[in-house]
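# I'll drop the sequence and a predicted model, then ask my questions.
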Amino acid sequence: MQDLEALKYPIGDFVYGQSFSADDTRQHISAIDELPIKLTELVGKWGDDRLDTPYRPEGWTIRQLVHHIADSHINAYVRTKLALTESNPTISPYEEGEWAKLPDSTLDIAPSLVILRNLHQRWVTVLAALTDVELSRTYFHPGSQRTFTLREVIALYAWHGEHHYQHAFRLAQRNGWSEKNV
C-alpha cells in the first residue's frame, strides 16, 4: 500500500500565496476548461463496482468524488461572480464532508458530469474574459480567514480538478482498470 499522504495528495498540496503570471493564469483556465471531458473520458463508463470504490482507505468513493467536484466547482463559480460584482464579499463556506453524505451523493455520476461540462463552459467564458484588474478582485473566506484574488482562485481550482482527477486515475492504475478492461 502506498503512503497515505501520497494517496491523499497525489500532485502535492496547493501552495497558497503564490504569484501567477498571465501565462500561468491562461494555463489554469485551460485546465479548468479541459477537466469535464477528461474526467468523463476516465470514469464516464465505469460501473457501480468501480464508482463505489474508495480512492484511498477511509476516503470518498469515486462516485462521491465526482459529485464533490460538481458541488465544489458550483460554489467556486458563484464565488467568482460574487467577487466580480461586489467589493471583497465574504463568501459562505460549506461542509464538503457533510455534503458528500447527502442522498444525492449516491446518484449515478451522469448528472454531475453534465453539470461540470455546462458549468465549466460558463465559468471559463467568464474567466477567459477577465482583465488584469478583474483578476485582482477578491473575496474573503471566513473558514480560512483569507482573502483570495481571482487569479489565485483560478489556480486553486485548476489544482483542485487535477487533484481529484488523479485520485481516480491512480486508483484505476493501481487496480489495472485500463481502457481494454472497461
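It's in. Predicted model only: the values in this text are computed from it and were never measured.
# going forward, measure contacts between C-alpha atoms and count neighbours the same way
Noted.
# mind listing what Leu171 touches?
Tyr55 (C-alpha atoms under 8 Å, 6 or more residues apart in numbering).
# what's the spacing between it and Leu116?
As judged by C-alpha to C-alpha, to the nearest Å, Leu171 and Leu116 stand 21 Å apart.
# same check, this time on Phe169
Phe169 is 18 Å from Leu116, where distance means C-alpha to C-alpha.
# more crowded one of these two?
Legend: neighbour count by other C-alpha atoms under 10 Å for Phe169 and Leu116, higher for Leu116 (27 against 19).
# I figured the more buried one was touching Pro36, is that so?
Yes - in terms of C-alpha atoms under 8 Å, Leu116 counts as a neighbour of Pro36; the distance is 5.7 Å.
# please compare the first structure with the one that follows:
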Amino acid sequence: MDLEQLKYPIGKYEAPAEISASILKGYINDIRYLPSLVEIAVQTLDAAQLATPYRPDGWMVSQVVHHLVDSHTNALTRFKWALTEDNPTIKAYNEAAWAQLPDVAKTPINVSLTLLHALHTRWVNLMEGLTEEQWQRTFVHPESGKTFVLKAVAGTYSWHGKHHLAHIERLKERNNWK
C-alpha cells in the first residue's frame, strides 16, 4: 500500500458545488455519530496497539483520538466566533506540536472519548439550531487568508472525522486486529 493511500484512506476532501439541506443533514449526522464510531473502533485495542502509528511517520492511534478532540474543539470555537463576530480571523494551531504535548502522552484515551462525546453533543445541538442565514456566516483562516462559510466547514469536519476513523480501522484491518 502506498503512503498516499495510508495518509488519505478515504481520499482528500472535495467539497460539493452546492450543499443542500440533505447534504448538510448528513454532515451533522456524521459529526453526531463519530464519537461512538471511534469508541467502537478502539474499544478492543490494548496499550501496544494504541501506541502503534497508523502509517510510517504517522500518529499513534491514541494520538489520533486526542487529536480529534483538539481539532473539533477548535472547530466548535470557530463556529461560535463566526456566529458571534463579523467574519472573524480565527486562530490557527500547530496540530503536530499539540500531538506531542504531555497531556496527549499521559491522558488515557477514555478521557478524550468522553470529551469527544460531550463536545459533539454540544456541536450538534448548535448546528441543529442554526438558521439558513447563520449557516452562511463566515470566518477567515489566517494561514491561507481564505474565507470559509460554516455550511462548508461542517463538510470539512464531517470528512475529517471519517478520515481519522478510517486511519484506525484500516490499521486494524492490515494488522488483523479483531
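Now that the structure is in, tell me what you want to look at. Please read these numbers as outputs of a predicted model, since none were measured by experiment.
# TM-score of the superposed pair?
The TM-score (TM-score structural alignment, normalised by the length of structure 2) is 0.97; 177 aligned residues with a C-alpha RMSD of 1.0 Å.
# just to confirm, which helix or strand has the most centrally placed residue in structure 1 in it?
Note on structure 1: the residue nearest the mean C-alpha position is Gly161, at 3.5 Å, using C-alpha atoms, centre = their mean. Using DSSP states H and E, Gly161 of structure 1 maps to helix 150-175.
# picking up where we left off before, and the residue nearest to the centre of structure 1, what does it touch?
For Gly161 of structure 1, counting by C-alpha under 8 Å, 6+ apart, the contacting residues are 32, 35, 69.
# ok, Leu127 of structure 1 - how many residues close by?
By other C-alpha under 10 Å, the residues close to Leu127 of structure 1 number 26.
# again with Asp103 of structure 2
For Asp103 of structure 2, the neighbour count with other C-alpha under 10 Å is 11.
# which other residues reach the helix or strand harbouring it?
Following DSSP H and E, the helix or strand that holds Asp103 of structure 2 is helix 102-106. Contact with helix 102-106 of structure 2 is made by 62-63, 66, 98, as judged by C-alpha under 8 Å, 6+ apart.
# how about 10 Å then?
Contact with helix 102-106 of structure 2 is made by 51, 62-67, 98-99, 112, as judged by C-alpha atoms under 10 Å, 6 or more residues apart in numbering.
# Leu83 of structure 2: which of the residues you listed is nearest?
Distance to Leu83 of structure 2 across the contacts of helix 102-106 of structure 2 (C-alpha to C-alpha) is lowest for His67, with 24.2 Å.
# who are the contact partners of the closest one?
Residues in contact with His67 of structure 2 (C-alpha under 10 Å, 6+ apart) are 59, 61, 73, 95-96, 98-99, 104, 112, 164.
# cool, and His160 of structure 2?
Going by C-alpha under 10 Å, 6+ apart, the list of residues near His160 of structure 2 reads 10, 12-13, 30-31, 68, 71-72, 154, 166.
# ok so, going back, dump the contacts of His67 of structure 2 into TSV; add neighbour count as well.
Below are these laid out as TSV (neighbours: other C-alpha atoms under 10 Å):
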residue	neighbour count
Trp59	19
Val61	27
Thr73	17
Glu95	11
Ala96	11
Trp98	16
Ala99	19
Val104	18
Ser112	22
His164	23
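# filter these down to the ones in helices?
Applying DSSP state H to these, the entries found in helices are 61, 73, 95-96, 98, 104, 112, 164.
# what's the closest of those to Asp46 of structure 2?
Ranked by distance to Asp46 of structure 2 (C-alpha to C-alpha), these are led by Val61 at 10.7 Å.
# what's the match for the closest one in structure 1?
Residue-level alignment of Val61 of structure 2 against structure 1, with TM-score structural alignment as criterion, gives Ile62.
# Leu34 of structure 2 now?
Correspondence of Leu34 of structure 2 to structure 1, assessed by TM-score structural alignment: Leu35.
# can you pull the contacts of its match?
41, 116-117, 120, 158, 161-162, 165.
# how about Leu24 of structure 2?
Going by C-alpha under 10 Å, 6+ apart, Leu24 of structure 2 touches 30, 127, 135, 151-152, 154-155, 158.
# where along structure 2 do the helices fall?
According to DSSP H, the helices that structure 2 contains are 3-7, 21-42, 47-50, 61-84, 95-98, 102-106, 109-128, 132-135, 150-174.
# out of the ones you listed, nearest to Pro142 of structure 2?
The closest approach between Pro142 of structure 2 and any of these, judged by C-alpha to C-alpha, belongs to helix 61-84 at 12.3 Å.
# distance from the closest one to structure 1 after superposition?
Compared with structure 1 after fitting, helix 61-84 of structure 2 has a mean deviation of 0.4 Å; criterion: mean C-alpha distance after the TM-score superposition for structure 1.
# list the buried ones in that helix?
Applying a neighbour-count criterion of 16 or more other C-alpha atoms under 10 Å, one finds 61-76, 78-79, 81-83 buried in helix 61-84 of structure 2.
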